[in-house]
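Colleague: Pasting a predicted model and its sequence here:
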Amino acid sequence: MKNPVKQQIECNNLPILSSQDRGWENILVEQFQHPAGEGRTCYTKEHAICISLAPRPVRLLQNKGGKVYAGLYGKGDISITPAETAFFARWDSEDRFVQIRISSNFLQNIARETLDTNPDCLEVISEFKTRDPQIESIGMMLLSELQENLGGKLYIESLVNVLAVNLLRQYSTTQPRLAIYEGGLNEPQLLQVLEYINEYLEREIKLADLARLLDMSQFHFSYLFKRSLGIPPYQYLLQQRIERAKQLLKQKERSIMDIALECGFNSHSHLSKQFRQFTSMTPKVYRANQSNTH
């Protein structure tokens, strides 16, 4: 029979929330809340980023690959552990944090496609305690999406690409530079992308699908798209879905559930949440208002 204390520790190591079953590619995002304790791990194919959510600073003893750090971690403090690095930690009070594990193969692909760097020369640097507003912001957006599930895969993929580039530029041995692109997409390129989005609005459109249309990296596509329209691809996609929903809601015989699916939302509630964000009203109220104006 298992030792009851050990069994309790193992149970407490389970995440509160996890993206494991969300279909997110190249990344795993999990939210944890642990009582005082200790733990050890080693991820062979993923780099791990931990962002503290602790409302009060927590004293931590950490050992990464033989290097030791002891000190207080407060909300927003970040720890980075490269793949294949043995990690041990002991904390003396309740700890809360979000852990982001990003595929090392994906990071290599980003280095090759986006930064024109030999991925074999890249090595992610271990960090015990650091502050990085950009990575913290991306982490909080990923956590929010984990909690709310509103943005969709195009949104997640955009965040993952930006996170990967930041990780490579700030926390790798070579610290490669990002090529700077002037202007945005040219008119034929932009029209090709917008027509594709319009035609497949009801489908799960991926960032890779859009970037492949123009034969460029996902990061550069996102950057140039935003330069062209002033908003990122995921936001444009969401706007178009809401606009189509508005048109379909004028057809009184159509159920809101059917409209949600036809516009690329996964449920009635998913459409309602996004619709309310854009219009400050639910689809049902919007439909009623349309009836009152005619």
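Modeller: Nice, thanks for sending it over.

Colleague: okay, CA-based contacts and neighbour counts for the rest of this
Modeller: Fine.

Colleague: mind listing what's buried in the host helix or strand of Gly71?
Modeller: Secondary structure assignment for Gly71, by DSSP states H and E: strand 67-73. Buried residues in strand 67-73, counted by 16 or more other CA atoms under 10 Å: Tyr73.

Colleague: cool, and stretch 197-204?
Modeller: Ile197, Leu201, Glu202.

Colleague: helices or strands up against the strand holding Gly71?
Modeller: strand 58-64 (3 or more CA pairs under 8 Å, 6 or more residues apart in numbering; DSSP states H and E).

Colleague: For the stretch 101-250 of the chain, which segments count as strands?
Modeller: 127-130 (DSSP state E, counting those that start in this stretch).

Colleague: Tell me which stretches of it form helices.
Modeller: 104-114, 133-148, 153-170, 187-199, 207-213, 218-229, 233-249 (DSSP state H, counting those that start in this stretch).

Colleague: this is the other structure I want to compare:
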Amino acid sequence: MRKLSRNCGGMVNCSFLHALKPMASASNPAAAEELSRILNTAPPLDPQAYRGDVRLTTRFSHGAVCGQVLPMNEHVVMTYYGASQLYTWRDGRRHSNGVKRPGMLTLIPRGHEAHWEVAGNVEVSHVYLSDAQLQSCAATLGSDLPDLQFEDRISFDDPVASRLIQVLAQEAENPLEHSRLFADQAIELLCLHLVRSHVAAGMRAVRDMLPGLQPWQLRRLRDYVHERLDQDLQLDELAAVVGLSRFHFCVAFKRAAGQSPYAWIVHLRMEKARELLAVRRLSICQVALEVGYQTPSAFASAFRRTQGMTPSAFRAVVRPA
């Protein structure tokens, strides 16, 4: 593979690399801070931090890279878009050359240091996962599981994680109604997938461990949600209703109901909306507010997507209740 050192622009001497050892401390920089330095551009962060201090970026571009990435306080997961680019990576023990292609994934564990060279412009989006968030996800899968220990993985294929990161970047760029609930679930799925697929030895036990919700738990949830369809419901409060951690709740709910909590709540909102539209006492704007949508356009979009017609068209054809 051809040398990429001409892209360094004097940043570092790319022909000389020290042995770099994984390390982690409270003094390590935040991922966004360190990547701003090495990329020479600030990753465009979603202004809100999610549970466990998880941070998202929108899709963005940066130029060629040649330098030493210092240990960071978060795990960094990124996916690629746009043109393919050559890369070289070394951490003193290992060396990798290859091509970054659209849809590929890179995982940089918390506290790891390495030297990077990337040719040309790169289009990416990032997720910064706190170690506490990932350890919390793992803890819900079994008390005897060891602490997570990720390995650096560079430009590899993982369609599931890549698609989840793309979805999160879209939510960060253009948040829609109930975006927080949707993003929280996507983050939980990403954490579960990473725990199952990309940690060092010791996590093979993650399979068929969590039971689904019991019928009484589903009934309690339905009653709780029905009374609050006009509110922006959060995963934490739904999990608390049935006495589970948020991570356990997401897995157990999907196993019992065959769909995500987000999709289930949308179904309940549309069920109530059809009932209110048939009664005809409320305007469409009022119906939207009653089922948790702050604007008629957001309600109309969700209704058309799930029911195959607009609220106005439904009201025109349905027999008055």
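Modeller: Yep, that arrived. Everything numeric in this text was worked out from a predicted model, so none of it was measured.

Colleague: quick one: TM-score?
Modeller: Overlay of the two chains. TM-score (TM-score structural alignment, normalised by the length of the first structure): 0.80; 281 aligned residues with a CA RMSD of 3.1 Å.

Colleague: follow-up on the earlier one: with distance to Pro4 of the first structure as added columns, please give the helices of the stretch 101-250 of the first structure in TSV.
Modeller: Putting the helices of the stretch 101-250 of the first structure into TSV (distance: least, CA to CA, whole Å) gives the following:
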stretch	distance to Pro4 of the first structure
helix 104-114	36
helix 133-148	31
helix 153-170	39
helix 187-199	54
helix 207-213	47
helix 218-229	48
helix 233-249	47
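
Colleague: between these, which gets nearest to Ala83 of the first structure?
Modeller: helix 104-114 (7.1 Å; CA to CA).

Colleague: how big is the offset of the closest one relative to the second structure?
Modeller: Here the mean offset of helix 104-114 of the first structure against the second structure after fitting is 1.4 Å, by mean CA distance after the TM-score superposition for the first structure.

Colleague: measure the counterpart of Glu171 of the second structure in the first structure to Gln192 of the first structure for me?
Modeller: By TM-score structural alignment, Glu171 of the second structure lines up with Glu145 in the first structure. Note on Glu145 of the first structure: its distance to Gln192 of the first structure, by CA to CA, to the nearest Å, is 29 Å.

Colleague: just to revisit the earlier point, what about the strand holding Gly71 of the first structure, how far off from the second structure?
Modeller: Averaged out, strand 67-73 of the first structure is 2.8 Å away (mean CA distance after the TM-score superposition for the first structure).

Colleague: Check which helices and strands the next helix or strand after that strand is in contact with.
Modeller: Remark: after strand 67-73 of the first structure, the chain's next helix or strand is strand 78-81, criterion DSSP H and E. Secondary-structure packing of strand 78-81 of the first structure (3+ CA pairs under 8 Å, 6+ apart): strand 46-52, strand 127-130.

Colleague: will you turn those strands into TSV that also has mean neighbour count and distance to Lys153 of the first structure?
Modeller: Output for those, formatted as TSV (neighbours: other CA atoms under 10 Å; distance: least, CA to CA, whole Å):
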stretch	mean neighbour count	distance to Lys153 of the first structure
strand 46-52	24	20
strand 127-130	17	29
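
Colleague: quick revisit: how close does the match of Glu171 of the second structure sit to Glu157 of the first structure?
Modeller: 12 Å.

Colleague: Over to Glu199 of the first structure?
Modeller: 21 Å.

Colleague: so what's the closest residue to His95 of the second structure other than its chain neighbours up against?
Modeller: Spatially, and ignoring its direct neighbours in sequence, His95 of the second structure is nearest to Trp89 (5.7 Å; CA to CA, 6 or more residues apart in numbering). By CA atoms under 8 Å, 6 or more residues apart in numbering, the contact list for Trp89 of the second structure reads His95, Ser96, Asn97, Ala114, His115, Trp116, Glu117.
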